[in-house]
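Participant: here is my input, please return the structure:
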Amino acid sequence: MRAVAVRKIGDRPELMELPVAHPGPGEILVKLTSASVNPIDLGIAAGLLPMPQVFPLVLGVDGAGRVVEVGEGVSGFSVGDVVHGQFLRAPLGHGTFAEYALVTQAPDNGALRLVPDGMPDEIAAALPTAGMTALGALDAIGLRAGQSMLIVGATGGVGVFAVQLAAARGVEVIATARPEADGWIRGRGAAHTVDHTAGEVAEQVRKTHPGGVDAVLDMTRDPDGFAKNAGLVRDGGVAVSPALIATPQLLASERISVINFMMRDKPNLLAGITAEAAAGRITVPIQRTVALDEVPAVLAHSSAGGARGKTTVRI
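Facilitator: A predicted model of the protein is given here:
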């Protein structure tokens, strides 16, 4: 099969021809039709996830396709089922930037579920990790209608889901966005925008919200910026980092709750975000779709900024 992989940690991803791995007990083999790109892909290539690995290490964690084999003990899935999910399993190395991928049916791994009737494969592939992260983070924050929230990284994969989910709950959303994306993110529920390229976000927000905000959801990997943004949160509020960059000093704050967010109960989160999309309560904005052989170049430039939603991969 064709797959995008690295031969060792630190290598550049490249397109390779690799054998198909067949499922063992509790495993499901999916012939993929679509995948999507996430920041975690480069983290895996760099060895940042503390999990066992096999090499060549096939990258990609999100995908959609059809079940072609099931291992002993698998329940709820059969050959021929059209599925999507997060294919994150130990050992790492059987990812979704490939024609086939393995997923393990276990709650401490990724999550897999049937694709709702009528949902396109690329939409199903774009939902899992970003959507699950946004939904889980908002549930952890727990804002009520009428409260306010700053979302930093609002036009990226996680951010655009978070903006829509928060706005649907009646939360006043302040979203970071470049000027050219202002109308785009407002169209998805943001009440206000801040141009993060025009100066410190926290300083700009204080001009329009001098009393601060009730919560901050910050997708960036800038600890100093996160600390400044957390300073906007009113007493008793919440600041969350899905990038896990909150420092021990911030985590110890008694004034606000600070969370380095990690997903729990992935099957229920996947079910929740899939239901939101299937019912039309959120849209899944796809910025572009690329072929499998274009993935190495996409990953090489994925930190350049300017994203508007998700990049999907046609397998």
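Participant: switch to C-alpha atoms for all contacts and neighbour counts from now on
Facilitator: Fine.
Participant: need the contact list for R264.
Facilitator: G136 (CA atoms under 8 Å, 6 or more residues apart in numbering).
Participant: SS state for it?
Facilitator: Using DSSP: H, G, I helix; E, B strand; the rest coil, the structure places R264 in coil.
Participant: next: G159.
Facilitator: Per three-state DSSP, G159 ends up helix.
Participant: what is the neighbour count of it?
Facilitator: 26 (other CA atoms under 10 Å).
Participant: just Q249 next, same as before
Facilitator: 9.
Participant: and A271, by the same measure?
Facilitator: A271 has 17 nearby residues by other CA under 10 Å.
Participant: element containing it, please.
Facilitator: helix 266-278 (DSSP states H and E).
Participant: who are the packing partners of that helix?
Facilitator: strand 111-114, helix 128-141 (3 or more CA pairs under 8 Å, 6 or more residues apart in numbering; DSSP states H and E).
Participant: what residues does that helix touch?
Facilitator: Residues contacting helix 266-278 (CA under 8 Å, 6+ apart): 85, 107, 110-113, 116, 119, 124, 127-128, 131-132, 135-136, 282-284.
Participant: to compare against the first, here's the next sequence to fold:
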Amino acid sequence: MKAFVKRSAAPDDIALEEVKIPTISEDELLVQVKAVGVGIHDSYFLPQEIDYPYVIGIEASGIVEEIGSRVTQFKKGERIAFISMMQLKGGTWAEFAAVHKDSLILSIPENMDFTEAAAVLVAGNTVLRALTALHLNSGDSVFIAGASGAIGTFAIQFAKARGWVVAGSASPKNHDYMKSLGADKTVDYRDPNWANEVRKWMPNGVDAAIAIQPGTGTESMHIVKDGGTVITISGDRIEPERGITAAFVPHKADVRNELHDLIEQIASGTYQLVIEEVYPFDQALEALQKTQTRHARGKLVLKME
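Facilitator: Below is the predicted model of the structure:
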């Protein structure tokens, strides 16, 4: 099969190669991949011990080709979206992927295509987990740092659905986009006075902040009120101050039911799924480079022939 693989420990040593289709165990599904969600971590979110060449990628959609004897929840021919990561048999940037039955796997609604399905789970899972750490009420305020990408696109919509007042940062070209998703206030992250703008808008500070982009956690502390909360999605380590709770995304939070609802709500039009561009599979490295600039609007997806 064709697959994008990491050929060595060198950071950018990734190429399209022919590799063997993985053989599944009794606890795995073999999935014919139809579309792949592109993420910032795809090229380096890897197990500690791997054999090269190693197929990269963690998110995709496709059709169940085979099932192991202990797989009971899914059947051959079923359309699924899934997250498969840290697996020794490789990831999702391939024509076929071995997926453990305990991975995050959801059936795709009939009125959703593979390209859409491949764009939902990583961003949706991340945001829904982050929101479990924000104990806000309707009318409370939240600032989203880096709000125009795939995670921010969902974060704005989910926050508004909960009745929260939302501010977001991004480059000026994305301000109208954020407002179309429901943002009440937008600021330019490159403007040295952006924090003052937020403070003028919410003089006592916002109730909480979600820091998506690296380096935004500490900056976000400055516009959060005393006793508020900052959640860092990027993993920034920040020093708490003024009684503010600084936390990472609670990765053990189980939001599988919420994700099932989300994929159904996207299919019905309740939430907007934004895919900036769909790339042919052989142009995957171009899509990865675009994602790594952190300037993509919404999600980038690879589509198989």
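Participant: can you calculate the TM-score here?
Facilitator: Taking TM-score structural alignment, normalised by the length of the second structure as the basis, the two superposed chains have a TM-score of 0.93; 302 aligned residues with a CA RMSD of 1.8 Å.
Participant: residues of stretch 188-205 of the second structure that come out buried?
Facilitator: Buried residues in stretch 188-205 of the second structure, defined by neighbour count with 16 or more other CA atoms under 10 Å: D188, Y189, W194, A195, E197, V198, R199, M202, G205.
Participant: can you pull the contacts of the first one?
Facilitator: The neighbourhood of D188 of the second structure, defined by CA under 8 Å, 6+ apart, consists of S169, A170, S171, P172, W194.
Participant: can I get the buried part of those as one PyMOL selection?
Facilitator: In PyMOL syntax, the buried subset of the contacts of D188 of the second structure is picked out as below (16+ other CA under 10 Å):
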select buried, resi 169+170+171+194
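Participant: restricted to helices, list the contacts of D188 of the second structure.
Facilitator: W194 (DSSP state H).
Participant: run a quick neighbour tally on whatever residue of the second structure lines up with V213 of the first structure.
Facilitator: The alignment partner of V213 of the first structure in the second structure, by TM-score structural alignment, is V206. If you count neighbours by other CA under 10 Å, V206 of the second structure ends up with 26.
Participant: and for D51 of the second structure?
Facilitator: 13.
Participant: what do you get for G227 of the second structure?
Facilitator: So G227 of the second structure, with other CA under 10 Å, has 13 neighbours.
Participant: contacts only, for it.
Facilitator: With CA under 8 Å, 6+ apart, G227 of the second structure has these contacts: R242, G243, I244, T245.
Participant: tell me which of those persist in the first structure.
Facilitator: On the basis of both residues aligned by TM-score structural alignment, their matches' CA atoms under 8 Å, what survives of these in the first structure is G243, I244, T245.
Participant: about what we covered before: could the contacts of D188 of the second structure be laid out in a markdown table, adding distance to D226 of the second structure?
Facilitator: Formatted as a markdown table, these follow (distance: CA to CA, whole Å):
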| residue | distance to D226 of the second structure |
| --- | --- |
| S169 | 21 |
| A170 | 25 |
| S171 | 28 |
| P172 | 29 |
| W194 | 19 |
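Participant: from the contacts of D188 of the second structure, which is closest to Y52 of the second structure?
Facilitator: The nearest member of the contacts of D188 of the second structure to Y52 of the second structure, counting by CA to CA, is A170 at 37.8 Å.
Participant: for whatever residue of the first structure lines up with the closest one, which non-adjacent residue is closest in space?
Facilitator: Taking TM-score structural alignment, the alignment pairs A170 of the second structure with A177 from the first structure. The shortest distance from A177 of the first structure to any residue other than its chain neighbours is 5.3 Å, reached at D195 (CA to CA, 6 or more residues apart in numbering).
Participant: just to revisit the earlier point, among the contacts of helix 266-278 of the first structure, which ones are buried?
Facilitator: With neighbours counted by 16+ other CA under 10 Å, these contain buried members at 85, 110-113, 116, 124, 127-128, 131-132, 135-136, 282-284.
Participant: strands along the stretch 151-300 of the second structure, start to end?
Facilitator: Using DSSP state E, counting those that start in this stretch, the strands of the stretch 151-300 of the second structure run over 165-170, 185-188, 206-211, 224-232, 245-248, 275-280, 299-303.
Participant: in JSON lines: the ones you listed, plus distance to K6 of the second structure.
Facilitator: As requested, the strands of the stretch 151-300 of the second structure are exported to JSON lines (distance: least, CA to CA, whole Å):
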{"stretch": "strand 165-170", "distance to K6 of the second structure": "32"}
{"stretch": "strand 185-188", "distance to K6 of the second structure": "36"}
{"stretch": "strand 206-211", "distance to K6 of the second structure": "30"}
{"stretch": "strand 224-232", "distance to K6 of the second structure": "28"}
{"stretch": "strand 245-248", "distance to K6 of the second structure": "29"}
{"stretch": "strand 275-280", "distance to K6 of the second structure": "19"}
{"stretch": "strand 299-303", "distance to K6 of the second structure": "17"}
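Participant: closest one to D51 of the second structure among those?
Facilitator: Checking these against D51 of the second structure by CA to CA gives strand 299-303 as the closest, at 24.6 Å.
Participant: residue range in the first structure corresponding to that closest one, please.
Facilitator: Using TM-score structural alignment, the partner range for strand 299-303 of the second structure is residues 310-314.
Participant: with the second structure superposed, average distance for the matching stretch?
Facilitator: In the superposition against the second structure, stretch 310-314 of the first structure averages 0.4 Å from its aligned positions (mean CA distance after the TM-score superposition for the first structure).
Participant: which residues are in contact with that stretch?
Facilitator: Contacts for stretch 310-314 of the first structure (CA under 8 Å, 6+ apart): 33-37, 97, 122, 125-126, 156-157, 284-292, 295.
Participant: can you list the buried residues in that stretch?
Facilitator: For stretch 310-314 of the first structure, by 16+ other CA under 10 Å, it's K310, T311, T312, V313, R314.
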